[in-house]
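> can you look at this prediction? I've put the sequence above it.
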Amino acid sequence: MTAPEEPPLTGPRLDYGPANDADGTRVVRAGLPAEEPYEPPLPGPVFAAHYHLPGEVEGAPYAYGRDANPTWSRLEQALAELEAPGDPDAEVITFSSGMGAISAVLFSLARPGQTVVLPSDGYNQLAEMRERLEGLGVQVRTARTGGDAQLAEVDEDVSLLWLETPCNPGLDVCDIRKLADAAHERGALVAVDNTLATPLGQRPLLLGADISVASGTKALTGHGDVLLGYVATRNQQVAAAVRAWRKTVGAIPGPMEAWLAHRSLATLDVRTQRQAGNALAVAEALTARPEVRDVRHPGLSDDPSHPLAARQMSRYGCVVSFTLADEAHANRFLSQLRLVDNATSFGGVRSTAERRGRWGGDQVPDGFIRLSVGVEDSADLVTDIRRALDEAAG
């Protein structure tokens, strides 16, 4: 008799509270104010450097434009509802970019003499972060995502464990719950870069992490026209430190960017569902090509990360990675694509791809391709990719 399949650790039908709304309903209404007659459901962006401020500053909801803005407040409330549904202690602090959010966590929480563990195969700007942290007297260790490498680095000296899962661009997955439990036993905080999964694909705070960080530039907003980042946490001390960092360095989001991000949340569920399905179809088509090596997507049943991803994630994301023979082969392939733009970033409604080696910061082969799958018709995408591969081979 076979054992029953283990249920997902997070997913779209967890008990979120009395309403128990599914994600598709939640994202449409997240962060909206109470209905007012003849007013728009989502009020427009508030452009203000200062506000009328009678009396004392303490307790004032809005006093100065670097501290708070009603447009950010609505977006932050919406994101808190998605990152930790039904939890009144969840807080979100938005930033002008994903790097603003990453920097705020690392530089507000890490102190000289403390030790931070970063992924060695994560977002390439983490290498820059390592240099800056070490320059401030912070000890930095690195470990590859997945397996026991990260677990081996977590000891009593570590104050912050930084995870990225799935990691970018290699798409390996690590066990958030297992690593968070180990880190907490040793007194460390755990932050998870959740950019690729989005809060509809994975909820780090519900898996034991202290902090969830994401670039809203990617799938969260999904249209390639906004730079944004955010930090989510249920730890009040962490939230205060991160918010103070934002105020000090002025890494605030613009009201128009915040409003565009909130507007885009309404389609997050349908976009990411479609993208995940398209990405799996593309990945399966790529595995059938003899000239394509090392196809990775957590949704592939034979992907090394699939068993854990199936337990930890409720959808597998839009990114597919694979390798062609060399730089020239990869560039020929990219030049022949009709429906896939040669561009960096990922998560947009329009498919994009690039040879990651051109940036010089990722430890990948010269022919390594990161493909972000959009919402186009999946059959058209597969046809275009197959044709471009044929042309590149010829």
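Good, I have the coordinates.
> use CA for all of it now, contacts and neighbours both
Will do.
> strands along this structure, start to end?
Along the chain, counting by DSSP state E, strands occupy 91-95, 115-119, 139-143, 158-164, 189-193, 211-215, 229-233, 293-296, 319-323, 341-342, 352-355, 368-372.
> dump these to TSV, plus distance to Asn20 and mean neighbour count.
Listed next are the strands of the chain as TSV, based on distance: least, Cα to Cα, whole Å; neighbours: other Cα atoms under 10 Å:
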stretch	distance to Asn20	mean neighbour count
strand 91-95	20	26
strand 115-119	35	24
strand 139-143	38	18
strand 158-164	29	25
strand 189-193	25	24
strand 211-215	22	27
strand 229-233	21	27
strand 293-296	34	20
strand 319-323	30	25
strand 341-342	39	16
strand 352-355	35	24
strand 368-372	32	27
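> structure B:
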Amino acid sequence: MSDVTEHHDGTRCVRAGLPEPAPGQPFLPGPVFAAPYHLDPWTGPAAAPDGYGRPDNPTRRLLEAAVGELEGGDCRVFASGQAAITGLLLTLLRPGDTVVLPSDGYFAVRAFAADTLEGIGVRVLLAPTAGPHPAFDGVRLVLLETPANPGLDVADVAALAARAHAAGALVAVDNTTATPLGQRPLDLGADVVVASGTKALTGHSDLLLGYVATRSPELRDAVTAWRNVTGAVPGAFDAWLAHRSLATLDLRLARQTANAQALAGLLAGRDDVTGLRWPGLPGDPAHPVAAVQMRRIPGVLCFDLGDAGRVARFLDAARLVAAATSFGGLHTTADRRAQWGDDTPPGFVRLSCGVEDAVDLVADVTAALDASR
């Protein structure tokens, strides 16, 4: 595998995790579908890297190498983002431990904490992404999600990691919204990165994926052991699709960010839209930290249309904005988060920019907003 660490983002995405070229072989080998593999009758599994499909799969390893190159650490992929983050939490936390979670982050993580972590004796503290954060004395793990989903606040990873480490706590960063091209939390002092690869990382709205990345061999081995015994692995075809999709990550993010900037400019000028958030706007509360910490701003923004009825009218009128949950795909989508039980106002919308032409997207959103008044 070639060393691409000195290259720029587009080159790194195209080359990440590819094996050395071999005559007659494809650039990215096709998925290997196997539950058991042939074993050596004398030495058993010691003779080859693959013995059984749950812990072993060459397609999965190539994807892990690729994501690991982009994040700057060792990677283990999971069947979904939720499998990755719950696996990480249950790997690290024991009864009596304390964890700090974002109060404004992905609601399913808070639900898991309330239903499962507290049920096994883990003390759960919640803090807003932008702070204030509690003292970290006696805390085992601080989980940051930045930018937060869905409100897009940004945490100062380097400052919080320094505080947490001084108190003896580990720091994990959910890098789903930013992707490793938007920020590299391990470079900022985080101990471990967790993310959903379902969203912008793979970007085609056709697979579920999660991953954990770290530079600590101990953390890597512990997460690997958890995944192997629980079986939370992605299928070979999903792993292959994800690796294929990484090649266009830089291109997709560039267009999505440009579209978000264009839409943020439109929405900022309308008196019938409130609560606009996009960290790329100079006036956004998250902008000062994001401008220093992030290498690019994601193509996701949020705003409020007042009530559920107007959101529905807006989506009915739009031709280029689909009603759908998740984000980061090729197609522009909008999601009224309150319908999922998220703690947001009834008219709150998270809009994920696709790769359509900005002029078309701006015209469509303008017309849909006008029609929804």
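Here it is on my side, so go on. Just so you know, these numbers come straight off a predicted model, no measurement behind them.
> just to revisit the earlier point, can you lay out the strands of structure 1 as JSON lines showing distance to Thr383 of structure 1?
Formatted as JSON lines, those follow (distance: least, Cα to Cα, whole Å):
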{"stretch": "strand 91-95", "distance to Thr383 of structure 1": "39"}
{"stretch": "strand 115-119", "distance to Thr383 of structure 1": "36"}
{"stretch": "strand 139-143", "distance to Thr383 of structure 1": "38"}
{"stretch": "strand 158-164", "distance to Thr383 of structure 1": "32"}
{"stretch": "strand 189-193", "distance to Thr383 of structure 1": "33"}
{"stretch": "strand 211-215", "distance to Thr383 of structure 1": "31"}
{"stretch": "strand 229-233", "distance to Thr383 of structure 1": "35"}
{"stretch": "strand 293-296", "distance to Thr383 of structure 1": "17"}
{"stretch": "strand 319-323", "distance to Thr383 of structure 1": "16"}
{"stretch": "strand 341-342", "distance to Thr383 of structure 1": "15"}
{"stretch": "strand 352-355", "distance to Thr383 of structure 1": "15"}
{"stretch": "strand 368-372", "distance to Thr383 of structure 1": "15"}
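> looking at those, which is nearest to Val46 of structure 1?
Ranking the strands of structure 1 by proximity to Val46 of structure 1 (Cα to Cα) places strand 91-95 first, at 15.4 Å.
> what is the closest one packed up against?
helix 70-83, strand 229-233, helix 236-249 (3 or more Cα pairs under 8 Å, 6 or more residues apart in numbering; DSSP states H and E).
> the first one vs strand 91-95, what angle?
In other words, helix 70-83 of structure 1. 130 degrees (axes from the mean of the first three to the mean of the last three Cα atoms, to 10 degrees).
> Gly250 of structure 1: which of the strands of structure 1 is closest?
Here strand 91-95 is closest among the strands of structure 1 (Cα to Cα), at 9.0 Å.
> what's the matching range in structure 2 for the closest one?
Per TM-score structural alignment, the counterpart of strand 91-95 of structure 1 in structure 2 is residues 74-78.
> before we move on, back to that, out of the helices and strands packed on strand 91-95 of structure 1, nearest to Leu109 of structure 1?
helix 236-249 (7.3 Å).
> check the mean deviation of that closest one from structure 2.
Mean deviation of helix 236-249 of structure 1 relative to structure 2 after superposition (mean Cα distance after the TM-score superposition for structure 1): 1.0 Å.
> from memory Ala182 of structure 1 sits against Val154, does it?
Yes - Ala182 of structure 1 is within contact range of Val154, at 7.2 Å (criterion: Cα atoms under 8 Å).
> and those two? which has more neighbours close in?
More crowded of Ala182 of structure 1 and Val154, by other Cα atoms under 10 Å: Val154, with 24 against 17.
> how close does the more buried one get to Leu339 of structure 1?
44 Å (Cα to Cα, to the nearest Å).
> please apply the same query to Tyr316 of structure 1.
Counting by Cα to Cα, the separation of Tyr316 of structure 1 from Leu339 of structure 1 is 22 Å.
> these two: which is more packed in?
Tyr316 (27 against 17).
> who touches whatever residue of structure 1 lines up with Leu246 of structure 2 in this structure?
Superposed on structure 1 with TM-score structural alignment, Leu246 of structure 2 falls opposite Leu265. Neighbouring residues of Leu265 of structure 1 by Cα atoms under 8 Å, 6 or more residues apart in numbering: 27-28, 220-221.
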